[in-house]
Structures are given as C-alpha cells and as structure tokens.
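Colleague: Below are the sequence and a predicted model for it; my questions follow.
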Amino acid sequence: MKYADGQRVLAGDVVEIDGRYHGVVIAAIDDKSYLPGGEDWEYLGTGAMIDTDFGGLVHYPEDNEELVLVRRAD
C-alpha cells in the first residue's frame, strides 16, 4: 500500500486522515510490516490497519489519497 506521494505505508507511521484526523499504522499488510501484535491482522490480505483518533481501528484495504504521512516511526 502506498501514500498519494508514492511512499510505502509502514507500521509505526503517524498519518493524517482526510486533513483533520490522525492515526498510527498498526499493520502494513502488503509489506508484512507490523507493530507488536499487528500481525494478527494479516488475514485481511491487503492494505493497512490504522489506529485512528476518530474511530479506533480502521482497515484501509487499498491505496487511499486521504492518507498522508506525517512522520515515520522513531
């Protein structure tokens, strides 16, 4: 899965969603990049699981131009 600017979505990324919400990528399933426990979401097959500030865990199954990378994990 990629951001609109072409960068890969990776576990631990802090993202902005739709210009007003934020979240942390728990699982980047396409790249098999997971925070601890995030591998539990691998069964979804594609996309990313993001812990959002508006609705908890949300699965984004494909590239989404509403997702913007704020910063990579430390």
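Modeller: Yep, it's here. If you're wondering where the values come from, they're calculated on a predicted model, not measured in any experiment.
Colleague: going forward, measure contacts and count neighbours with C-alpha atoms only.
Modeller: Noted.
Colleague: Give the buried residues for the strand ranked longest in the chain.
Modeller: Ranked by residue count, the top strand of the chain under DSSP state E comes out as strand 21-28. Applying a neighbour-count criterion of 16 or more other CA atoms under 10 Å, one finds 22, 23, 24, 25, 26, 27, 28 buried in strand 21-28.
Colleague: who touches the most centrally placed residue in the chain in this structure?
Modeller: Most central in the chain under CA atoms, centre = their mean is residue 25, positioned 3.6 Å from the mean C-alpha point. Residue 25 makes contact with 9, 10, 11, 12, 13, 14, 15, 48, 49, 50, 51, according to CA atoms under 8 Å, 6 or more residues apart in numbering.
Colleague: Please compare the first structure with the one that follows:
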Amino acid sequence: MNYPDGQNVKLGDIVDLGGGMEGVVIIDVENREFTDRFDMSVVLFLESGIMIDTNNIGLLHLPANHDHYIRLIRRK
C-alpha cells in the first residue's frame, strides 16, 4: 500500500487520517507484517490494506483502495 505521494506505507508510520484523527500503522495485511502488539490472527479474514491503531476510535482497517485518505506524519 502506498501514500498518495507514492511512498510505501510501513509498520510504525504515524499517519494523519483527517478530521483530527491520527494513528500508527500496526499491520500490513498484504505483506503479512505486524507489530509485536498484535498478530495476524486478528486480520486473517482480510485480503488487503493496513490496520491503524487510531487516537480516538481504536483499530481501523483501511483497504488498499482507500490509500488516498492517509498522509504520512512521521516514520519511525
């Protein structure tokens, strides 16, 4: 999955989702990568996208075709 500017989304990236919502990328579904706080068993039913741990609504699945909604704030 990529940001609108073409950069690859990476685990640990802090992202802006708009409307004051920010979060941290914790799972890359397509590449089967995840942080040590979570494992893939929570998203085995998903086929694409990323999971973001947000600051105000908890976990959010963002499908790959919705990548235009996020902006990279900071890379770890």
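Modeller: Cool, got the structure. Model, not experiment: these values are computed from the prediction.
Colleague: Once they're superposed, what TM-score comes out?
Modeller: Once superposed, the chains reach a TM-score of 0.83 (TM-score structural alignment, normalised by the length of structure 1), with 73 aligned residues with a CA RMSD of 1.6 Å.
Colleague: out of the buried residues of strand 21-28 of structure 1, which one sits closest to residue 71 of structure 1?
Modeller: Distances from residue 71 of structure 1 to the buried residues of strand 21-28 of structure 1, taken as CA to CA, are shortest for residue 24 (9.8 Å).
Colleague: on that earlier part again, most surrounded residue in the contacts of residue 25 of structure 1?
Modeller: residue 48 (31 neighbours; other CA atoms under 10 Å).
Colleague: what does that one align to in structure 2?
Modeller: Superposed on structure 2 with TM-score structural alignment, residue 48 of structure 1 falls opposite residue 50.
Colleague: residue contacts, that match?
Modeller: Residue 50 of structure 2 sits next to 1, 25, 26, 27, 28, 29, 30, 61, 62, 63, 64 when contact means CA under 8 Å, 6+ apart.
Colleague: again, 7 Å this time
Modeller: 25, 27, 28, 29, 61, 62, 63 (CA atoms under 7 Å, 6 or more residues apart in numbering).
Colleague: cool, residue 23 of structure 1 as well?
Modeller: 14, 15, 16, 50, 51, 52, 53.
Colleague: would TSV of those with distance to residue 40 of structure 1 and secondary structure be doable?
Modeller: Putting the contacts of residue 23 of structure 1 into TSV (distance: CA to CA, whole Å; DSSP: H, G, I helix; E, B strand; the rest coil) gives the following:
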residue	distance to residue 40 of structure 1	secondary structure
14	20	strand
15	21	strand
16	24	strand
50	13	strand
51	14	strand
52	18	strand
53	21	coil
